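Undergrad: after the sequence you'll find the predicted model.
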Amino acid sequence: MSLYASGDRAGSFIVDAEISHLHGEQWDDDEEVSRDLGSQDLEVEISIDETQLHLKHTVAVDSSSTEVDFPLRGIPARFEPYSVTVKASRHDGRKVYTAKTQLYHLPRRTDGGSITKLDSLYGGLLVQNQTAGSTSTWSPLLPYSFYVSWDGWLEKSLSNVQKFKDDGYNIIHIVPNAGLANQAFNFTVLDQFLDKCDEVGLWVMYDMRWTYKNHTSVRYQVDMLKTHRSLLLWYTGDEPDGNSDPVHAPKATYELIKSLDPWHPVSLCLNCYNFHYAEYSSGADIILSDVYPIGINATYSTVWDTPCNTTYGDCGCDDCKGEFEDIAVRLDRFAEYQTWLGRNPKTFWGVPMAFGNESYWPRYPTPDEEITMTMLSLNHNAKGIVMWDYPTSDALAKATSQLSRVVASNEVARFMLGSSTVPLSVRGGPSMDAAGWRVGDKMLVSILSLQYSAWSSSVTVELPESACAITQVLWGSGHWRLVNGHLVKDGGESLETDLVVVQF
């Protein structure tokens, strides 16, 4: 976890010992590279400074995500992080590899504020029930919501908070008012809004897009809001790469926020395929990706009357083809960038398009397109969804409210945040995308048709092992069946989405 709180009894470290051709330390100058490294082991020793805790574990060479449990007893809670040293030794003792990390074991909150943990293994959020008062139970939260206009909708009535909650969304991202002198909010009205969110149990994603480079303003806002029970996380830069903000600005603000509030993660949204990704992404725990491919002309800008290619032009979606796959490619690329940089994995969220009739986008997405964009993001390892923007069209408001009953449910969060995302192969039929999340002897399977027409051929989704039953249909037609342990369906509708649970 990104942090542990007073009351937590144990934690775990994640040890990655993968072979890399891009970064790291030399394996051995004298050893054949072609040798079967996976059959060899490393003796790993983990020590935490200023404590008596020393852990020993054996991990396989070229393995990843090995968990090493440790007790928190004997590690006093404090605001300063503990330095952790990891040593991995070859069996013959000829080589020792070292790495450093930090451990946060924070004191109990006494000001009534919330705590949000970030799971470093699967990328999800864990929270405590903010309406139940003091509780030691942590639950996974899969955010499903919108960026919501403050001055255009929210500040008009406190009853809108309850409406948003009743429509099924579990968090709310409030977009500040750039027209105000402080480029943020009427803080008197905002405080009433946050009190209402505290009351109804609606988590808040707090946006400082216009002010995040002003550290005086950031300090004021964080100190004022950090004790609200409903605060889930902070949001700093909104497309800082697309706006060419100073590349080190997000990191500087990140460090300030962490010094003021170590209890909550920080997020930002990147717009570009890769414009100083390394620098901008270092300023957040969670990176959002806003790829808007619906209805665009990907080769010629209707706004600027210029062509668009890999080096020139703005067609509203950077290096896009105007296809659903643009969303999947961007999320996959961001994950690759983290690997190339040799950094720990980031958590990524998707920002599906829920607007239209403006600039590059001549129309709104249809409900089917909206659902496809959301589920495609989740299939490619997004751990949260925040659509742009609300209020939206009546059709999209209805469709997303219906989908929220599934995506924001505890059942789906248990799968998607409790295991790794596994890409699944699909044979036959139209262009499709499938993924699964396995917990115990069950797997949640998401299957999407990316084709704008119905299809009649037989399609097979290959599962990692033979399933014996379909136990639930959470969304879709329910016409899938098991053949030789795999999911099979004969024909389907355009942009069909199915979400089923199978048992092994």
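TA: Received the coordinates, thanks. If you're wondering where the values come from, they're calculated on a predicted model, not measured in any experiment. Residues are numbered from 1 along each chain as shown.

Undergrad: going forward, measure contacts between C-alpha atoms and count neighbours the same way
TA: OK.

Undergrad: and the gap between residue 431 and residue 332?
TA: 18 Å (C-alpha to C-alpha, to the nearest Å).

Undergrad: got the buried residues for the helix ranked longest in the chain?
TA: In the chain, with assignment by DSSP state H, the single longest helix is helix 325-341. For helix 325-341, burial by neighbour count (16 or more other C-alpha atoms under 10 Å) applies to 325-332, 334-335, 337-339.

Undergrad: take this one as well and set it beside the first:
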Amino acid sequence: MNKPFLCAALAALTVCGGTGTAAPKIKVQPRMNYFTERDSVATIIVTGKQVPGRAVLDGSDATVTLTRHGNKTYALPLDALKTGDNTLRVRVGDSTYSVRLTRLPHKDNGVQIDYLTGVVRAEGLPVIPSGFYCYSPVQPTLAEEEAVRGMNLISPYQNIGKQPRKERIAYLDRAAQLGMRVNYNLLSIAGGGGGAKAASTDKAKKMELLREEIRALKDHPAILSWYVADEPEGQGISAETLEEIYDIIRAEDPYHPITLVIMSAGPGRHYAASCDIIMADTYPVPNSSASDVIGTIRGLREELQYEKSIWYVPQTFGGAEFWTREPTPAEIRMMTWGAALEGARGFQSFIRHGLNGFPKNQFMWETYAKTCREIQELTPFFEQGTERTPRVASAAKLETRTYTLGKQTVAVLLNPGPETAAYKLVLPDAFNGKAYDLSDNSVREVVNGTIDGVLAPFGVQVLRMFADAAEKQAYAGDNRPVSGSNLLIDPSFEWQYSVSGNVPAAVYGNAGKDRGATYAIDSRVAYHGGHSLRMITPKSGEGASVSFYPLPLQLGKSYIMTVWARASEASINRLKKGEKMRFRLNLGNIASQEFELTDKWTKYELSATYTKAASEARYLNSSITLLTAGTAWFDLLEVVPDMDFSVAQDADDPRSFRVTMNNHIPEGVIRYTLDGAEPTAESTLYTEPVKISDVRVVKARVFGPDGRSYGVTEQQVAAHKALGAGVTYLKPYTKYSGGGDGALTDGRVGALRFADPAWQGFIGNDLEAVIDLGAAVPVERITAQFLHSRGDWIVPPTSVEYLLSSDGTAFESLGVIELGGAKDEPMHKVPVSKENIGKTARYIKVIARGHGKMPAWHSHDDAWLFCDEVIVE
């Protein structure tokens, strides 16, 4: 290589213009393999304790100002760089170091490497490439199968010059549709190895084929990198040959990094000038310890950190040649995570051929894919977090790291040995609370920054800790909505119920016509919280959709659905002239609307009034569908009614309630009535919570600034004589507790959905309970409220009987109220009242006889009986 800046570009330990003595342990490197106008500054990495001094760009005598930009990084103005390669000479101590800084115009499919972290960036986002080698032509459906597992990288073997390019373009096109990237195999026309058959023995002809292939494909959106050599140290491929190939490819396409694979850490320095990403394919199982992988990646990191991005080639094969078996799932997880702890920021396993070709151990492959999803979930921590090594205060020989980002810390513990290891881990920072295991959802207590635990042979634990209570609650499944009236569960996709952190909670997924369409939570992109929902539609009109369920519908009410969304810039740029990036919001069977996406976070809104009943229109089944081919993110999805009530006991009068009315129509006002009349524009204006001290129905509606009146919202408030009274159950309730033994007298009235926590359920038992009023009081009316919800196997009782007593022993019946068999009707409430009682009593017995079995018009399954309150007036 004949480059004036050879010393730092190839071996940053070499001193240019120095005294010729042993070089200090200093590296001066570019932060990125290239910079664009979207980088605010150009940045260099300077290791060691000395601060860089005078810096000059070749071709100029003017000193360039370097500004500290982080722990090891220093920035210079981007405008100081011309387009193309620039040589910056930096004085550090008594020596001068030369570093190549490249500036290029932005390109949608360009890939940058952050050498500080080893993370690559594609389409402006950090990516942990996770995938596999495979054969060519690519097996049908292989890419689709792996895209839905979370794999984002594919690297087929191919013989360029002998196989038609159209085959390669076909799998590239499909990869791009699926959101996957390709480490493009050039072995047959580049460095070789890997069983590649050379396209020609004529070097000049082969190099021309190489140039032609790069020119033909460099703008393809699926290209991530160019793969030039497989185990060159074992194939007799010289570093000089690969350096020449590197120069040829880089001259044709400076936007995509060049990769090669070596077998061990030793040749890393020798081949460093031949690549931007160096991969290691250590395959130890079963001939040596699986932990050998850790030493290999550690050796590469110690030698090439800040110079190269390091990837690992996991061993997902065996049972042939020198390998008598494949790794176990525990070994593959340990090796993959072990490489990640040592700085590997990409994974391309050898080898995948679908079905039971390679690998044969499908459980191991599932474990590999799950491990990759765990690592992808922590992408922000690897890119932006602070990495430290915590202390292990025990005899256990573990590999450990912590990564802190904001108010979250992730601790990774790895047992590299075949024996169980008990441990005591001491975190770098004091912390008390819970640590959530990303791998199995278990929880560990952290006391004074110390975690005690046990690791199985080759075990790995990934523990996530939250210093912020709201973030912890969201992660553990507690909603984190902006609006307390949001009807949706997990609206900003924070709930990590899935052990891999990949699948959104509380949704139904519809795969769509294209089986490669995906939906997953994404830790790299968010409008609210730390995640968003990423959807990838391979072909327009054939994408997946997600539905959010269940939500209650009330006739006459209006609902507002909002979501924040953005599309990837590259997806928009790939649209044909006149096309727009579109998605659909569906507000159940009320309304749906299509919207145009941009590449900026934008709030979209859909509102409608539910004006007609359907046979089972009990739930607001909202959904999102990405209609156009491409990638988009969605966050903070909310569905709120035009208004709602909240009812709470009065702080000063526990026998009364305060009704708070919440308006969700901007600039709208609420008017209400307490006498059962429909609210009008002349009804009482709501200004503060309303006190209710008896049993009545509150009706309210919103009047918008445009004069529109919305649907009537009504709420029964039950401040009755039995409020807070003790209840003794002669037959127990089942599963649906309503809150416990006081559910029938707590004043809470259930909504029209069985999941409302106010409902108490009985199956196999009738409702038989005695209410103790505490003292003898006049009783005029008793009303018990039941639910009819045929779709949920819930029907009202066949009969209800109320009995009174002064001593709790002798009861007088007020007569049996016969309801008969349940009818085939839509969901509704069934109040059962006894009027004009005119008696005094302390105890009231309620007996409601259930159906036992569902009526013949439904099925013969067991029937539920649901009651929310027994109201005594």
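TA: That came through fine. Quantities reported herein were computed from a predicted structural model and do not represent experimental measurements.

Undergrad: quantitatively, what TM-score do the chains reach?
TA: The TM-score (TM-score structural alignment, normalised by the length of the first structure) is 0.76; 415 aligned residues with a C-alpha RMSD of 2.6 Å.

Undergrad: still on that earlier bit, helices or strands up against the longest helix of the first structure?
TA: Counting contacts by 3 or more C-alpha pairs under 8 Å, 6 or more residues apart in numbering; DSSP states H and E, helix 325-341 of the first structure is packed against helix 277-281, helix 367-379.

Undergrad: so what touches the following helix or strand past the shortest one?
TA: Proceeding C-terminally, helix 277-281 of the first structure gives way to strand 286-289 as the next helix or strand, assigned by DSSP states H and E. The contact list for strand 286-289 of the first structure, computed with C-alpha atoms under 8 Å, 6 or more residues apart in numbering, reads 265-271, 281, 330-331, 346-351.

Undergrad: those helices in the first structure, which residues are they?
TA: Under DSSP H, the first structure gives helices at 159-166, 187-200, 215-225, 249-260, 277-281, 325-341, 367-379, 394-407, 410-416.

Undergrad: deepest-packed of those helices, please.
TA: helix 367-379 (a mean of 24; mean count of other C-alpha atoms under 10 Å).

Undergrad: which residues touch that helix?
TA: 324, 327-328, 331, 349-350, 352-354, 384-385, 395-396, 399-400, 403, 421, 423, 433-436, 446, 448, 450, 495-497.

Undergrad: measure the aligned partner of residue 99 of the second structure in the first structure to residue 173 of the first structure for me?
TA: With TM-score structural alignment as the criterion, residue 99 of the second structure lines up with residue 101 in the first structure. Taking C-alpha to C-alpha as the measure, residue 101 of the first structure falls 31 Å from residue 173 of the first structure.

Undergrad: and the two? which has more neighbours close in?
TA: residue 173 (25 against 12; other C-alpha atoms under 10 Å).

Undergrad: who touches that one in this structure?
TA: Contacts of residue 173 of the first structure (C-alpha under 8 Å, 6+ apart): 145, 146, 147, 148, 204, 205, 206, 207, 386.

Undergrad: in space, what's closest to the aligned partner of the last one in the second structure - neighbours in sequence excluded?
TA: Pairing criterion TM-score structural alignment: the partner of residue 386 of the first structure within the second structure is identified as residue 348. Among residues not flanking residue 348 of the second structure along the chain, residue 132 sits closest, at 4.4 Å (C-alpha to C-alpha, 6 or more residues apart in numbering).

Undergrad: who are the contact partners of the one you found?
TA: 153, 154, 155, 347, 348, 349, 350, 351, 352.

Undergrad: which among those gets closest to residue 54 of the second structure?
TA: Using C-alpha to C-alpha, residue 347 comes nearest to residue 54 of the second structure of these, at 39.4 Å.

Undergrad: in contact with the closest one, which residues?
TA: 128, 129, 130, 131, 132, 311, 312, 313, 314, 336, 372.

Undergrad: who wins for neighbours among the residues you listed?
TA: residue 131 (31 neighbours).

Undergrad: burial count for the closest residue to residue 99 of the first structure other than its chain neighbours?
TA: In space, and not counting its chain neighbours, residue 99 of the first structure is closest to residue 86: 5.1 Å by C-alpha to C-alpha, 6+ apart. Neighbour count of residue 86 of the first structure, defined by other C-alpha under 10 Å: 18.

Undergrad: tell me the residue in the second structure aligned with residue 86 of the first structure.
TA: By TM-score structural alignment, residue 86 of the first structure lines up with residue 90.

Undergrad: contacts only, for its match.
TA: Residue 90 of the second structure neighbours (C-alpha under 8 Å, 6+ apart): 28, 52, 53, 54, 55, 56, 96, 97, 98, 99.

Undergrad: nearest to residue 453 of the second structure among these?
TA: Nearest to residue 453 of the second structure among these, with distances taken as C-alpha to C-alpha, is residue 28, at 41.4 Å.

Undergrad: for residue 120 of the second structure, see how far away the closest residue to the closest one other than its chain neighbours is.
TA: Once flanking residues are discounted, residue 28 of the second structure sits nearest to residue 46: 4.7 Å by C-alpha to C-alpha, 6+ apart. Note on residue 46 of the second structure: its distance to residue 120 of the second structure, by C-alpha to C-alpha, is 20 Å.

Undergrad: just residue 643 of the second structure next, same as before
TA: 47 Å.

Undergrad: over to residue 82 of the second structure?
TA: Relative to residue 120 of the second structure, and taking C-alpha to C-alpha, residue 82 of the second structure is found at 23 Å.

Undergrad: can you check residue 870 of the second structure too?
TA: Counting by C-alpha to C-alpha - residue 870 of the second structure and residue 120 of the second structure are separated by 63 Å.

Undergrad: also residue 247 of the second structure?
TA: For residue 247 of the second structure, the distance to residue 120 of the second structure - C-alpha to C-alpha - is 21 Å.

Undergrad: and for residue 607 of the second structure?
TA: 41 Å.

Undergrad: which of those two has more residues huddled nearby?
TA: The neighbour comparison of residue 607 of the second structure against residue 120 (other C-alpha under 10 Å) goes to residue 120, with 25 against 19.
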